[in-house]
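[1] Fold the following for me, if possible:
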Amino acid sequence: MTRLTIVAFDGTRHELDAANGSTVMENAVRNSVPGIEAECGGACACATCHVYVDDAWSEKVGPPAAMEEDMLDFAFDVRPTSRLSCQIKVSDALDGLVVHVPERQG
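    Down below sits the predicted model:
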């Protein structure tokens, strides 16, 4: 299991144990993390699972792929560390990952 922390907009920290191969979005939805709407269910067809990758993890998570980058155009308050949580696959390399939920989605 990989440790994942999702920080809600109000500052509440959600510490989760996530299975490798799952996505950050799947774990957020499964654990009812507020602010992750995931309207398309993880198909990279909306921007309602938008998160900010913590600066310390940005390089390790990597940049968005082209399709994800296009969808981020629809997200609210996009920043250099913005990613769609449905596109971040959990792995041992991301043990301890911290992401932050924006004020609102889309």
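
[2] going forward, measure contacts and count neighbours with C-alpha atoms only.
    Fine.

[3] In contact with Asn27, which residues?
    For Asn27, the contact set (CA atoms under 8 Å, 6 or more residues apart in numbering) comprises 16, 18.

[4] and the gap between Val78 and Trp57?
    Distance, Val78 to Trp57, using CA to CA, to the nearest Å: 17 Å.

[5] any chance you could map the helices in the chain?
    With helices called from DSSP state H, the chain shows them at 24-30, 58-61, 66-72.

[6] Make JSON lines out of those and add distance to Leu16.
    Below are the helices of the chain laid out as JSON lines (distance: least, CA to CA, whole Å):
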{"stretch": "helix 24-30", "distance to Leu16": "8"}
{"stretch": "helix 58-61", "distance to Leu16": "17"}
{"stretch": "helix 66-72", "distance to Leu16": "24"}
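
[7] For Thr5, which of those helices is the nearest?
    helix 24-30 (9.5 Å; CA to CA).

[8] Now the second one, please; I'll put the structures next to each other:
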Amino acid sequence: MAKITFITRNGEKITVEGNDGSLMELAKQNNIKGIDGDCGGVCSCATCHVHVDPAYFEKTGTASEIENDMLELDDNVGEYSRLSCQIPVSDALDGLVLQVAN
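    Model prediction:
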């Protein structure tokens, strides 16, 4: 089981545990503010945009072309931006820290 820490826009740190689904689903299950997932996780809205801690960025995998296209539409995109709906929860992500972008 992976422990994932979300840091909300107001600086609140919330650590949750999960072992399946996507990071967006995990955030929604735990009522993380700023992770809306309006499209249900099909990579068509960017309402689950997060900034991944650089130490874990490689562990989250490579963004697809569709994900990168969606991120380009967000004004708050950065080098470590990802859509949390596109990152599966796994034990390899234990300790991951994410800054909520929205």
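
[9] Superposed, how do the two chains score by TM?
    TM-score of the superposed chains, computed with TM-score structural alignment, normalised by the length of the second structure, equals 0.94; 102 aligned residues with a CA RMSD of 1.0 Å.

[10] most tightly surrounded among the helices of the first structure?
    Of the helices of the first structure, the one with the most neighbours on average (mean count of other CA atoms under 10 Å) is helix 24-30, at a mean of 20.

[11] check the fit of it onto the second structure and give the mean distance.
    Once the two are superposed, helix 24-30 of the first structure sits an average of 0.5 Å from its aligned residues in the second structure (mean CA distance after the TM-score superposition for the first structure).

[12] That helix: how far from the chain's middle?
    Helix 24-30 of the first structure has its C-alpha centroid displaced from the chain centroid by 8 Å (CA atoms, centre = their mean, to the nearest Å).

[13] One more: stretch 33-42 of the second structure?
    10 Å.

[14] and for it, what are the contacting residues?
    8-9, 24-25, 27-28, 45-49, 85-86, 100-102.

[15] Which members of the residues you listed are classed as buried?
    Buried residues within the contacts of stretch 33-42 of the second structure, counting neighbours by 16 or more other CA atoms under 10 Å: 8, 24-25, 27-28, 45-49, 85-86, 100-102.

[16] how near is the residue nearest to Gly78 of the second structure when sequence neighbours are not counted to Val42 of the second structure?
    Spatially, and ignoring its direct neighbours in sequence, Gly78 of the second structure is nearest to His51 (7.3 Å; CA to CA, 6 or more residues apart in numbering). To Val42 of the second structure, His51 of the second structure is 19 Å away according to CA to CA.

[17] Show me which of the two is the more surrounded one.
    His51 (22 against 12; other CA atoms under 10 Å).

[18] who touches the residue positioned nearest the centre of the first structure in this structure?
    Taking CA atoms, centre = their mean as the criterion, Ser85 is the residue nearest the geometric centre of the first structure, at 2.7 Å. By CA under 8 Å, 6+ apart, the contact set of Ser85 of the first structure is 23-25, 49-51.

[19] ok, now Gln87 of the first structure?
    23-25, 42, 44, 64, 68.
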